[in-house]
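K.L.:
my questions are about this predicted structure, shown below with the sequence.
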Amino acid sequence: MTTEPKDQDRLKALEKRIEEAKAETSESHHMKKDYSQAQHAWRMVTELVAGLLIGFVIGYGLDYAFGTKPIFLVIFILLGFAAGVKTVIGSAQELQTQLLDKESGKNGEK
């Protein structure tokens, strides 16, 4: 059974398309990496905003309960901000540790 030249051209074209698809897959891996970094950034923003909101709610609730209008609100917003910043710093350190571990693992394999 012989393969006609027409079929060989089709097979070569198919192989070329397969190689191009494999190359695109490696490029999409880069996009996943960027997406992962965006997830970390949004996580940090969310943690900071959550600290502020929790501080606001607690401060407002205490001011409402005790009849002291802005004092607890200001105090707990500042405490919420400090807690949010502390959480963001912890997340950044965790991310840095993961990246350093990943890099040291790659360097150890080479």
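P.N.:
Received the coordinates, thanks.

K.L.:
CA only for contacts and neighbour counts going forward, please
P.N.:
Noted.

K.L.:
give me the most central residue, this protein.
P.N.:
Q39 (2.1 Å; CA atoms, centre = their mean).

K.L.:
in which helix or strand does that residue reside?
P.N.:
helix 5-66 (DSSP states H and E).

K.L.:
quick check: next helix or strand after that helix?
P.N.:
Next element after helix 5-66 (DSSP H and E): helix 71-109.

K.L.:
and K86, how far from S26?
P.N.:
Going from K86 to S26 by CA to CA, to the nearest Å gives 37 Å.

K.L.:
one more to weigh against that first structure:
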Amino acid sequence: MSDGPDPDRLNALEAKLNAKKKAMTPEPAEEHHLSQAQAGWRMVTELVVGLLLGFGFGYGLDSFFGTIPIFLVLFTMLGFAGGVRAMMRSAEEITKKNAETHDS
């Protein structure tokens, strides 16, 4: 029996542990050059969906109540406001994400 640990076995064990750690370490996420375009399309989609929802609800209420297109105009404006608000939240989220990325 030897007095101390075998250095060759310790080196082999250390190499295996380093290989396992390297395999478990996630790859850094790469930013695609289309990310800004995707953000732009997301904002446009949010605006259009807000407008269409407002238009649809307004038209439906006008049809249900048999009124002049007062609800159509009112809800289209509300849909536009909601779409703009959603766009602003998306822009703020993207700004925070970019600030965190550049600070790190």
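P.N.:
Noted; the coordinates are in hand. These numbers come from a predicted model, not from an experiment.

K.L.:
and the TM-score between these chains?
P.N.:
Scored against TM-score structural alignment, normalised by the length of the second structure, the superposed chains reach a TM-score of 0.69; 75 aligned residues with a CA RMSD of 1.3 Å.

K.L.:
tell me which of K86 and S26 of the first structure has more neighbours.
P.N.:
K86 (15 against 10; other CA atoms under 10 Å).

K.L.:
ok, back up a step: specify the angle between the helix holding Q39 of the first structure and helix 71-109 in degrees.
P.N.:
Relative orientation of helix 5-66 of the first structure versus helix 71-109 (axes from the mean of the first three to the mean of the last three CA atoms, to 10 degrees): 150 degrees.

K.L.:
which helices and strands does helix 5-66 of the first structure pack with?
P.N.:
helix 71-109 (3 or more CA pairs under 8 Å, 6 or more residues apart in numbering; DSSP states H and E).

K.L.:
post-alignment, stretch 45-54 of the first structure versus the second structure, mean distance?
P.N.:
Taken over the aligned residues, the distance from stretch 45-54 of the first structure to the second structure averages 0.1 Å (mean CA distance after the TM-score superposition for the first structure).

K.L.:
any buried residues in that stretch, and which?
P.N.:
Neighbour counts over stretch 45-54 of the first structure (16 or more other CA atoms under 10 Å) mark E47, L48, V49, A50, G51, L52, L53, I54 as buried.

K.L.:
would CSV of those residues with distance to M31 of the first structure be doable?
P.N.:
As requested, the buried residues of stretch 45-54 of the first structure are arranged in CSV below (distance: CA to CA, whole Å):
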residue, distance to M31 of the first structure
E47, 24
L48, 26
V49, 27
A50, 28
G51, 30
L52, 32
L53, 32
I54, 34
